[in-house]
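Engineer: sequence and predicted structure are below.
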Amino acid sequence: MAASPDDARPTSNGNRSKPVRNTQYMIAPAGPGISAQTLAEQLSQLGNILWTHDQRGVSGPPIAIVRMPDEAAAALRRSTAGSLIIEPDSHLRAASFAGPGAAFIPAAATMTALGPDLKVTIRIVSETGAPVEQANVRLIGEQASTQGQTDRDGNVDLTLRDEVPETIAAIFVNACSGHWGLWQQQPNIEANAVNTLTLRPLPLPDRLDWGGEAMRFDQIPDHCRGADIKIALIDSGVATSHRQLAGIKHGIDARSGEDRSWSKDITGHGTPCAGIINAAARADHGIRGYAPESELHVYKLPLDARCSDLIAALDDCLQNGIDVACVGVGCERGSALVEQHMAMAKQQGVSIIAAAGNSGQGVLFPACSPHVMAVGAIGRMGSFPDDSPQAAQAAAATAAAGGLFVPPFSCRGSELDLCAPGVAIMTCQSPDGYAVCDGTSLAAAHVAALAALILADHGDFKGSFIAKDAHRVERLFQILKDTAQPIGHPWQTGVGLPDAARALGIWSDQRPLAMPLNAGLRQMRSAIRQLDRIPFGASRAMMFEPPRGPANVTRLPLNPAPLAFRTAGAGTATVHELRAAMALAGLAEGP
C-alpha cells in the first residue's frame, strides 16, 4: 500500500524537537460565491494543496485537497467562523475478503516470552502436488499472529514471537484462485522444517451459486438481464483480462482521471464484484453475472483511497448518467462533503448501494447514510467444506432462518437495510480465474444486480417513476425492502434477504425462510443475548456526525401487489414474542 500522506515530522526548537502532524483535509466553502481559484488563493499559505475538484470538471462547490498541520486546520476553523467546511480526508477500506474472526486473533502478549522466535516454513500445494503461488497464509498463536504469501514454489517463511509449535492455535490459508481455502485448528506444525498443506480444487458449478438461488435469480425469465441500465462499480478496478469480463468497456481512475488503469485489479477486490453483476454466461459452468446486459462502469479507487476519491467517483457517476452505484468501501468517520454529493446523486436518480462493512461493528460510512442502501452479509451452511475458512466464520456466526447465518465480520445496526449472500461466493477473480470470496461488498453486488433488473423490467420504472430523480431512487429502495424475506433480527439482517422473483412481480412457489416459532432454544437465547451487545454508530469520535438510518423509501402500494409468503404453517416470531414464549416456559434469560 502506498505511504499515507498523513505523517508526523519533527521541527527543531533549540535542542528539543516537537512533532508536527500533517493530515490530509478536504476544504470547501459552506455557501455559494467562492470560486476554486479564490479558495486556492485563500489556502495557499496554510498547506500543500494537492489538487482541487474543479480540475476534474465536477459539479457542486469547489473542494480543495490540502495537506497541512492539524494546528493550522484548527486555526483555520476558528478564523473562518463556519464559512468553510474543513474535515479530514478519511481513508477508505475495502469491504471484502474478511479475515479470521476476532475470536481467532490473540490479544496483546502479556506472558513472559517462551523462548526464541518460532520460525516455520509452510508449503502449499494442490492435490496433484503442484505448488500454489500467491496463497495467503496466516498463523494464529496464543500470543501473536503472523501472515505471508507463498512464492512460486508454494513456500512462505513465517516467524512468530513468543510461541512454540504447541501453542499455535490455528492456520488459515486462502488461495488466490482455483482452490478452496484451508482452516486447521491446533495444526501439527514443526519448527525448522517444511510443513506441507494440500488445498482442495475448486470445481466450477454447473448451475447458479448458492447466493443466486437464495435470492431466487434462478426463478426469473431469461429476458430479465438489466438491459440499458448503467451500473457504477466503485472499487479497486476490474480485470478485463478475464474471459467473462472482457465485454466491460467503460472505466476511469477516480483520482487521476486517466482511462487505462481501471482494467487491471492488483488487489483482486473489484473483480469478484464485477463477476456477480456483469459476467457473461458460459455453457460449460454456472458462474455468471445476474445483470449481464447492464452497462458496467468501473471507477477505480487507489490503494490509499480516501473520501475525496469517492466524491470524484460520485461526480463522474452524475456526468455519465449512472442508474445504480455499487460502493465496496467505507470508513468509520462521516463526511459532510461526501454526504452532500450523495444527496446530489440521489436527486439526479443515482441509487447508491453500499457494503455495510467487515469490522463486525456499527455500519460504516457511507452505508449508514439515509441516502444509501446498506447491505450486510449472510452465509449458508453446507456451501463450503468443513475445513475451509468459511467454516471458521460459521462457527462464530449468528444463526438465521433456513440454514442461513450472519458471519461475525458483517457490520450491523439500525442503519442496515438488507442482507445478501457474502460468504463462500464463487465468482471471477483476477486475472482470469475463479475464487471463493467473502465480504459485504459481495453482498452489495448481489443487490446492485437485482436493482438493475428492477429498473429495467419493473413496470413502475416505465411509467410513474421513469424520471431520474429522488422519487425513483426511493421507489426502487421500497421495492427491494418490501419484497425481501425476513430471516433474522433487523440489526443483523435489515428487513431481510432480497427476493428477485417477488421484486419483479413473478409468481412462483416461495422457499420458506422465515424463522418458525419452534426455533431451537439455543438460537433464541443467542439472538436475544446479542441485542444489547451490538455497538451503535462509529467507534471514533466524529467532527461531523452524518445523519444515520436505513435508506429512505417512497411509501406507496407496490405494483404489482406484494405476494404473501408461504411459511409451511409456521408463523414468524419477533424478538418480543420469543421473549414472551421463553418467559412462559420458565426459560427467561438469567442475569
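Structural biologist: That came through fine. Since this is a predicted model, take the numbers as computed values, not measurements. Numbers count the residues shown, from 1 in each chain.
Engineer: from here on, just use CA atoms for contacts and neighbour counts.
Structural biologist: Fine.
Engineer: which parts of the stretch 451-591 of the chain are helices?
Structural biologist: For the stretch 451-591 of the chain, the helices identified by DSSP state H, counting those that start in this stretch occupy 470-482, 490-493, 500-503, 521-530, 575-584, in order along the chain.
Engineer: and the angle for the last one with helix 521-530?
Structural biologist: Here helix 575-584 runs at 120 degrees with respect to helix 521-530, directions being taken by axes from the mean of the first three to the mean of the last three C-alpha atoms, to 10 degrees.
Engineer: what are the boundaries of the strands in the stretch 251-400 of the chain?
Structural biologist: Assignment of strands within the stretch 251-400 of the chain using DSSP state E, counting those that start in this stretch yields the ranges 295-300, 324-327, 329-330, 351-355, 372-380, 398-399.
Engineer: take this one as well and set it beside the first:
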Amino acid sequence: MTKQAKSGAADSQQTPTVLQDGAGDARADTGGSPAPLRGRPVTERKKKYLIAPRAVLGGFGTSSWMAPLGLSAVQQALTAMPDIDVVDTITPRASLATASFGPSSTGDSAEGVVVARMTDQKAGELLQRGQGQLLVERDQHLALLDPMLRRPDLVSSLTPYQGPQCELLLAVLGSDGAPLSEVEVSLFGGVLPSTAVTGPDGVARLRLYGDDAHTISGLYVKPRADYWSFYQRDPDLSLEEPNIVMLRPLAEWPALRGLPQQNAMGWGARAMRLDGVPQHYRGRGIKVAVIDSGAATTHGNLSEIHEGFDVVNKRTDRSTWNIDTLGHGSHCTGVIAATDAAWGIRGFAPEAEIHVCKLFPGGQVSQLIDALEYCIEQGIDIVNMSLGGAAPSEALERQIVRAKQAGVACIAAAGNSAAAVQYPASSPHVLAVAAIGKIGEFPPDSYHAETIGADIDMYGYFTARFSCFGPQVDVCAPGVAVVSSVPPNNFAAWDGTSMAAPHVTGLAALVLAHRPEFGAMVQARSPERVERLFQVLRMSARPVTLNDPNHIGYGLPDALVALGLPAAQQTMPWQSAAAGFGAPGGMHAMAPHDGGWLSATGAAMQHQGVQFQGMQHQGMQHPGIQHQGQGLPYPFGTVRVSGW
C-alpha cells in the first residue's frame, strides 16, 4: 500500500477532533458530521485546603505576601490570588490569654485557619512560597470509627459476564415468627460476596454466581435495631426453598431483661462498676460535647438534650444537629448520658449538659476545627470524638492544643483497623481509648463472637480483634456488644472503639462533677486540670485481658476508684499487676459482677478450638511513659506525654 493510500485509510477511520470556541463550547470538525460534540476538557478539580500562618513568622521574600503575617493577611492574599476560592475562615470566637501561635507585629492574630479550594499544583506552589512559614495541608475527610465488615479480606472486581446464576432466598423472623424488614443480609465466599436487605415480607433475595451454595463460607444477618445480629460460618443453605433465620430480641438477654420498659445498665457500665456509684452522682454542672453524626432527640433517652451545632450545614441551618441519619452519634450519646431513670439504658452522667456537634456524614478536618472552637466558646469540659482521619493534621493539632489550654479534655477512640492508633487519638494531648469485650455478654451465634481474641483472662475479658493498638493507648473500655440508643426510639448492640470512648467520657464527667479535688477546679479551666483528669482516669484503671499495655494501656477504668469512693478490698490476680502500672497504694480491687463469664458459660469454655479452663492472669509491664515537648512540630506515633 502506498504512503498516500495509508494516509487516506487513516483519515477515513480517524475519530472526530474536539474543538473549543471562545465561549467554551466544544465542536467536532468531522467534515460534515451531523451533530457537533459539545463539552469541556477534563482537568484537575479543586480540593479544599487549610492555610494558616505558622508560629514562626517572617517575610516571603519578593512575593506579594505581607510580612509578618496574621490570619487576615493570609485571607486577603488568598482572595486576591487567581484560581483560589476562599470557602471559609475559622477564627477564635473566645480569646485565650495562654494560647497563642504567634500574633503578628501588626496586631493581626495568627490563630485560626483559612479554608480554600485550589488544585494540588497550586497548593504546592503556595507551600513553596511560604518557605516553611505557612501551613498548607489538605482538608482530609474524617470517618466515624464504626468497625466495617471485613470478610472476606479481598473482594474481587471480576464479575462474571456469563455462566450460571441463581437466587437464594433468606427469610429473617423475630422470635414471635413475625417477619423483620430492613435487615441487611450478607453472604461471603463463592465467586463473589452478595448483600441484600429484607423487604416488608422479611425476605432478602441474594444473587449468587454459580449454582452451588456449598461454596458460601459465611452468613451475616445485621438488624437495624432491637435484635441481636446473627453469624454462621459455613452455613448449610438451600437454593430450592427459602432459608430461615430467627433473630433474638435484645430484651430476652438476661442482663437486658425487660428493655426498654425496665431500665437496664449495660455490661460495660457494670464492668466499670457504675452500679456501685451512689444514685445522686449524675454529672450535674459538667458540659460534655459529642462530635459525631448528631443525636436524635426523638429518643426517650435523649429527649433532654437541648444544645447543639450542625457544623456541616452551618450556612443553611445549624439547628439540625438533632437529626441523626446514621445513628452513630445517638448511640455514643446514650452511653454517656441516657437520661430516663425508668426506661431504656442508664447513661453514666444523665444530668450532664450535653452539646451535640454534628459532623457526619461528610465531616472534614476544617469542620472538626470549627466544632472544637464551638467547644472552647461554650466552655465545654469534655469532648467525645469517636472519629478519625487517615493521617495526622498539623492544623487540627494546633486546635486540640488550643482546646486543652482552654481546659477542654478531648477523649478519642483509638480506631478499628487492628493497626496503629489513628489520629486524633494518637495525639499526645488526647486520651486514647481501645476496645475490649467480655465473654457471656452476647449470644455465641451473634457476629460479636467474631471479635473475640485469644487473650481471654479468667474473668472473660478479651481485647477486641478490631481495636487499634500502640503506645498511645491510655486505657481500654467496653466496645463489644454495647447496647445503646438509636433513632428514632430504638436500641442496638454495636461494636467499636467508638462505643468504648463514650464509657470513659461518661466516667470523666462524673469525676469532674463529684471527685472532691475537682470541686474548686471546675471553674479553674486549665491544661493542668485536663492532665489531672487524665491522670485520675489512668490511675483508676486495672489490667484486664492477657494482652500487653499496647492494647489496653493502663487497663479498664474503675468508677469507684476514679471517684475516690470506698470499695470492698478483694484479693484478685490483677492486684499485684496494678502496682506495675503505677497505681496508688491502697487501690481497691473490683468484685466480679453477675453475668461474669464463669457464671454465664461454666468453669470451662471452648471457643474456636481453644479451651480456657483454670487460666491464670499474666503479669503486665508498665507502659513506660516519657515526657515530650508540647510544641510543634511534634512527633506522632510516639510514647504519650505525661503531665505528672
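Structural biologist: The structure has been received and is ready for your questions. Bear in mind the structure is a predicted one, so any value in this text is a computation, not a measurement.
Engineer: of the strands of the stretch 251-400 of the first structure, give the one that comes closest to residue 484 of the first structure.
Structural biologist: Closest to residue 484 of the first structure of the strands of the stretch 251-400 of the first structure is strand 372-380 (C-alpha to C-alpha; 12.3 Å).
Engineer: once aligned to the second structure, how far is the closest one on average?
Structural biologist: On superposition with the second structure, the mean distance recorded for strand 372-380 of the first structure (mean C-alpha distance after the TM-score superposition for the first structure) is 0.4 Å.
Engineer: where does that strand end up in the second structure?
Structural biologist: For strand 372-380 of the first structure, the aligned range in the second structure is residues 430-438, judged by TM-score structural alignment.
Engineer: same deal with stretch 305-312 of the first structure?
Structural biologist: Per TM-score structural alignment, the counterpart of stretch 305-312 of the first structure in the second structure is residues 363-370.
Engineer: which residues sit against the longest strand anywhere in the first structure?
Structural biologist: Of all the elements of type strand in the first structure, the one with the most residues (DSSP state E) is strand 16-29. For strand 16-29 of the first structure, contacts defined as C-alpha atoms under 8 Å, 6 or more residues apart in numbering pick out 5-12, 39, 61-70, 83-89, 308.
Engineer: buried residues in that strand?
Structural biologist: Of the residues in strand 16-29 of the first structure, those buried by neighbour count under the rule 16 or more other C-alpha atoms under 10 Å are 22, 23, 24, 25, 26, 27, 28, 29.
Engineer: before we move on, what about stretch 98-112 of the first structure?
Structural biologist: By neighbour count with 16+ other C-alpha under 10 Å, stretch 98-112 of the first structure contains the buried residues 98, 99, 100, 101, 104, 105.
Engineer: got it, and stretch 50-67 of the first structure?
Structural biologist: Applying 16+ other C-alpha under 10 Å to stretch 50-67 of the first structure flags 52, 53, 54, 58, 59, 61, 62, 63, 64, 65, 66, 67 as buried.
Engineer: quote the end-to-end distance of that stretch.
Structural biologist: In stretch 50-67 of the first structure, first residue to last residue: 7 Å (C-alpha to C-alpha, to the nearest Å).
Engineer: what sits up against that stretch?
Structural biologist: Stretch 50-67 of the first structure is contacted from outside by 5-6, 22-29, 32, 34-36, 39-40, 47-49, 89, 257, 308, 312, 315-316, 341, using C-alpha under 8 Å, 6+ apart.
Engineer: the same query, at a cut-off of 6 Å, please.
Structural biologist: Under the contact criterion C-alpha atoms under 6 Å, 6 or more residues apart in numbering, stretch 50-67 of the first structure has outside partners 23, 24, 25, 26, 27, 28, 36, 47, 48, 49, 315.
Engineer: where's the corresponding residue of the second structure for the second one relative to residue 368 of the second structure, distance?
Structural biologist: Mapped onto the second structure by TM-score structural alignment, residue 24 of the first structure lines up with residue 48. Per C-alpha to C-alpha, residue 48 of the second structure is found 14 Å from residue 368 of the second structure.
Engineer: distance check, residue 353 of the second structure against residue 452 of the second structure.
Structural biologist: The value you get for residue 353 of the second structure to residue 452 of the second structure, if C-alpha to C-alpha is used, is 35 Å.
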